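Predicted model, plus sequence, below.
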Amino acid sequence: MFGDRRLFRYVLRELAGPSLLAVLAYSFLLLMNELLLIAQQALAKNLPFAMALKLLVLALPPILTLSIPMSVLLAVLIAVGRMSSDHEWTAIQAAGRGPGTMVKPLAAYGFFAAALAFGVFNYLVPTTQQRARAVKAQITLSTNLAADLRPRQWEVTGNHHIIVDEIQATDQRRLQRIVLASHEPHRLSIVFAGSGDIFPAPDRPGTLVIDLYNAIRHDFELRHVETYRISSWDFLRETIPPPPYFKQLLEPQAKIAATMPLDELWTEYRAAREGVAVADRKAATLGRERISDQILANARHVRSVVELNRRAALPLACLFFAILGAPLGLTQVRSGKGAGFSISMLIIVVYYVTFTFFEGLSIRQKFPIWLGSWMGNLILVPWIAWAYWKLRRPPRHEIGWIGRFYGFGIRLLRHVRSRLSTKTAPPLESEAPEKALADLAGTTNRFIRRTDRYVGARFLRTLSLAVLAAATLFMLFEVKDALEEVFKRQQPISLVFRYLGFILLERIPEILPLGCLAGAVVTITALTRTGELTALKANGISLRRIGLPILALAAGLSVMLFMLGNTVIPTATRNARELHDQIKGKPPATRGFPRTGNWTFGPKGERLYHYDYYDAQKDEFHALRVLTLDPTRRFILDHRFAERARYRDASGWELEGGWFIEFAADGKWATHQESYEGTYSVVLDSPDTFAPNTGRSLTRNKTEYSHVLTLAEISERITDLTERGYDVTSLRVAWHGKFAESVRPFVMVLLGLPFAFRAGRKGSLYGIGIALVLAIVYTAVFSGFNALGLESALEPVLAVWAPNVLFGLFGAYLLLYVPT
């Protein structure tokens, strides 16, 4: 009994380290995107460090609901696999103990993890979601357009568009050369001002006040030139009301089943069940088979039942994973490291795909609503039974017909190769043994080339496994959301597979550097533990020379990443965005266009264009408005409007309907106006100069330029927008990022090698931990510098290249002082 208790505690101690590492690794990978967004938001809105840290902490509990079960499986496979590879399991069997000795501590571990996940899922997640919403509302209430306004960038808030040429450094609220366009139904107001101030209204949350000096205001109905009015003001005060979502932040949010604590969810379930009964009685009284009240009540009941079962099924997966990990770790994962990752990824994919698929069927009421969430666990039951049956089956020496066929093929291949070989028989014993050894080993260069091939192949195998694990983890959550949307809209499942193919290519710049870092560190630590590194040093090969093939392969991968970033990845990203919109039920052609139309400057800022909509199929603009500006941009020289506009060729445009007004030299009154019927021709700028997105659907997120556009396209846009007076900081960051992101695999390997050489014989698990810590630090620094560049706090070239230069020099410095 005493021995059983010691074994019980020993197994639990073995699980502690891998569990902590696995939770940290999975949580970091899933939190990476949120970390980048929070860093950018913190710098853009000048958030204090405590507020940014609070946002990051509040984003963690929803991720823990997934990372805890995944970590349980990986930790069990690593710990049990290590015990098996070190023959500790053989010693336990020799002491007369069977699989139950391992199952008891693992079951206790699984119950503990399930209880922890249950508490996180049912109490911590709902609470943090409400807190996160409150914090985000607080940020939104405390920051506004007055703080976010940037020079030469159109800002849209509700029905108002505003752009300023300059913000004085001495006073961030003092604006120079302002254009304010206010849209109302069938009416438009445009104000040009020499200077002004913008600040939040003290007594009306969310409302902005703009004080304008030396202002000229144009006010008119959209299609009636006779309503055109011009007024000039020495001082004009305008107010911008808060957008609709701002008002919603001030109101208490109605909870849904997914955001309710367990006690509230149970109350919701009972109320939904009672609502179904009431709706059924009402339908029976009216003599109808089905009424709208029944549909709504039934949908509410289904959601509550599915959510209740989901809250229990996901945490209980920890117990199933822990029990399944014992036989798999003892029989399949004898190395306890790389194989543990691969098998854990396979099991996780099978579990979550099954879980998502059947839960979607339950929500659509095509499967028992209480059973769908449990199918992921139930599919593990036969797997567990088979694994324990195989573990307890007496060992047999026969290998089956597949093994015999494989052995026969290998023997036949060796026989044929020996017959075809031109080599003679081995030398007789009378010949000089030194010559025989020299012929066998070859020259020193040949030995080093063999060593390079061996180390390089080892690195590529580990890299492939790390990339596969990271890609599977990213794809897992993409497929979950995509399947839910496909089921909801009854779309073909082939959309999901096409989307995943494109999104996988889009993720390559994020996955490949992490895979290179993990591959390099794990390869070196594995060579150290097996003694191969010592043997190589004994033959006169230095540690730096051993790392050379890994660095060379990383450099090659960096070149490949640069080539992919300018060919395959931009196209894949665009296709992924289009498929994402299609899955979400959004028309791709309209994404990124404000409801009030698009305002943009023409070449050199001489004209201001506005159009409500661009019809790509007909290649025409609807409600095109062209304002010719004076050189100071303080008033309008003329104003042209057309119902429809089509660009024919360099000779001009074909306009349909509309009117034209010409103003005095100071822009304060109209000197000429006329209306048009039918079609007519005018000479304006080419549409490519003010609407470069015509005919294409590209994201406008400034953080995605480097993935969506090629290097040539970014350069073209920088030149075009610079001539028109726009701020191109984000594009310059993306241009330099094309080069800097391609170097990241090499930098990560250069940074990881010194730590791997210093790890000694602590094994691959220690190496994975080192790689994880380095990846966290590098990502945090990269995110901070990138956000500083986007906010113009640093020069783009410095913001993008600084992390690579700093970490590269640090890694090279440490590599020089590795004891070799």
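Received it, and whenever you're ready, just let me know what you need.

Please make it C-alpha for all contacts and neighbour counts, starting now.
Noted.

Identify all contacting residues around stretch 485-501.
360-361, 364, 475, 478-479, 482-483, 575-576, 579-580, 583-585 (Cα atoms under 8 Å, 6 or more residues apart in numbering).

which stretches of the stretch 451-600 of the chain form helices?
Ranges of helices in the stretch 451-600 of the chain, per DSSP state H, counting those that start in this stretch, are 494-506, 508-529, 532-538, 543-565, 568-584.

err, the stretch 101-250 of the chain, not the other one
125-142, 145-148, 244-250.

Please tabulate these in JSON lines, including the columns distance to residue 14 and mean neighbour count.
Compiled in JSON lines, these are given as follows (distance: least, Cα to Cα, whole Å; neighbours: other Cα atoms under 10 Å):
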{"stretch": "helix 125-142", "distance to residue 14": "29", "mean neighbour count": "17"}
{"stretch": "helix 145-148", "distance to residue 14": "51", "mean neighbour count": "15"}
{"stretch": "helix 244-250", "distance to residue 14": "48", "mean neighbour count": "12"}
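
Could you dump those helices into a markdown table with distance to residue 166 added?
Converted to a markdown table, these look like this (distance: least, Cα to Cα, whole Å):
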| stretch | distance to residue 166 |
| --- | --- |
| helix 125-142 | 24 |
| helix 145-148 | 14 |
| helix 244-250 | 27 |
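
alright, now check it against this:
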Amino acid sequence: MKIIDWYILKRYLGTFFVMIMLFIPIGIAIDVAEKINKILENGIPLIEVLGYYGNFTIYFANMLFPIFLFISIIWFTSKLAGNTEIVAILSSGISYMRFLRPYIIGATFIFIFSLLMGFFIVPKASLGYNDFKFKYLKRKEIRQTQNVFKQISKNEFIYVSNFSYSDKTGYNFTLEKFDGFNLVSKIEAGRIVYNDSTKDYTLYNYQKRTVGKLDDVIEKEPVKKVKFNFEVDDLTPAIYAAETMTLTELNKFIEKEKMRGSANINAYLVVKYKKYSVPVSAFILTIIAVAVSSMKRRGGMGVNLAMGIGLAFTYIFFDKIFGTLAEASSINPLFAVWFPNVVFGILAVYLLNNAKR
């Protein structure tokens, strides 16, 4: 690498991390101001609050890194353009694509860093962040609780009309076992309660019908303890469960939820695909930011920053809208997650060609 490469690369990475260090404390201050009353009212231990804000830092830095990256590139590239350094670089015989090389190298570093963070570190931070929020601040159901229908094995299906995770209790419980298309047995109970200590279930108004060749066998008991091959967390995973898993765990979880006919499967797939699409955006946003800010404008850096912030928030808007549509409708999650990158990738190519001319 030449001196010019090191010069731009150091500014690329340095400005990006300084931007994160500047904005994260602002985000923490706003969050503290919003939640301080609940924290004091609930008497939350200081060590848990500090842990929460450690996780908060990782969680939101990962979520907003496209904006931080975009603004930081526009900031220092506009300064280069304002000081006519880019004109001097290009006038020395270096092509625009050669000038862009250190930016692509920097984007590669950010891509790898973001990919590893999303696979291994962010999920653990997300678990701590969400657990704290729902334990102390929101205190509301975070799971599917109405008409829960799951396939728990190749030939077993369960159903509860209503489920309360706080006291591990379900109502109008049914478990059906099949052999191909033939019903083998059916267990019903008016109420089912999970026992944490013994890892089994207590069924009230228990009834089991075993289908025979000539006659059915019916067993009834007021109260009966039964051990099933599923746990409460398998039955009703938290809505943020996918965010808290590493890539390997997430792939296994999605396969299990597909088998069980989960209603939230699209939401889980959106989380999986974003682990790849968000890091890839580093290349797209880098090219757009350089193309927009490498020209010296009459309005100076302010015009470039305004354009950059507008484009960055448009990207985030597209990303959130299509992600939400995929979770709430039949839109293909893969299409929804990658659509913003495709649109802004086309924009990046157009702006790059325009900047080269």
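Received the coordinates, thanks. Everything numeric here is computed off the predicted structure, so don't read it as measured data.

By neighbours, which of the contacts of stretch 485-501 of the first structure wins?
Highest neighbour count within the contacts of stretch 485-501 of the first structure: residue 583, with 26 neighbours (other Cα atoms under 10 Å).

Would you check that that residue makes contact with residue 481?
No - if you go by Cα atoms under 8 Å, residue 583 of the first structure and residue 481 don't touch, sitting 9.8 Å apart.

Residue 100 of the first structure and residue 385 of the first structure, how far apart?
Residue 100 of the first structure sits 14 Å away from residue 385 of the first structure, going by Cα to Cα, to the nearest Å.

cool, and residue 410 of the first structure?
34 Å.

Would you map the strands across the second structure?
Under the criterion DSSP state E, strands of the second structure are mapped to 146-153, 156-164, 169-179, 182-195, 200-210, 217-226.

would you list those in CSV and tack on mean neighbour count?
Converted to CSV, those look like this (neighbours: other Cα atoms under 10 Å):
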stretch, mean neighbour count
strand 146-153, 18
strand 156-164, 19
strand 169-179, 18
strand 182-195, 19
strand 200-210, 18
strand 217-226, 13
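
can you redo those strands as a markdown table with distance to residue 80 of the second structure?
Below are the strands of the second structure laid out as a markdown table (distance: least, Cα to Cα, whole Å):
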| stretch | distance to residue 80 of the second structure |
| --- | --- |
| strand 146-153 | 58 |
| strand 156-164 | 59 |
| strand 169-179 | 64 |
| strand 182-195 | 64 |
| strand 200-210 | 67 |
| strand 217-226 | 71 |
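
Could you point out which of those strands sits nearest residue 12 of the second structure?
strand 146-153 (49.2 Å; Cα to Cα).

Report the inter-axis angle for that closest one versus strand 169-179.
Here strand 146-153 of the second structure runs at an angle of 40 degrees relative to strand 169-179 (axes from the mean of the first three to the mean of the last three Cα atoms, to 10 degrees).

So which elements touch strand 146-153 of the second structure?
strand 156-164, helix 247-259 (3 or more Cα pairs under 8 Å, 6 or more residues apart in numbering; DSSP states H and E).

quick one: contacts for residue 80 of the second structure?
Taking Cα under 8 Å, 6+ apart, one finds 86, 294 in contact with residue 80 of the second structure.

what does it align to in the first structure?
Taking TM-score structural alignment, the alignment pairs residue 80 of the second structure with residue 527 from the first structure.
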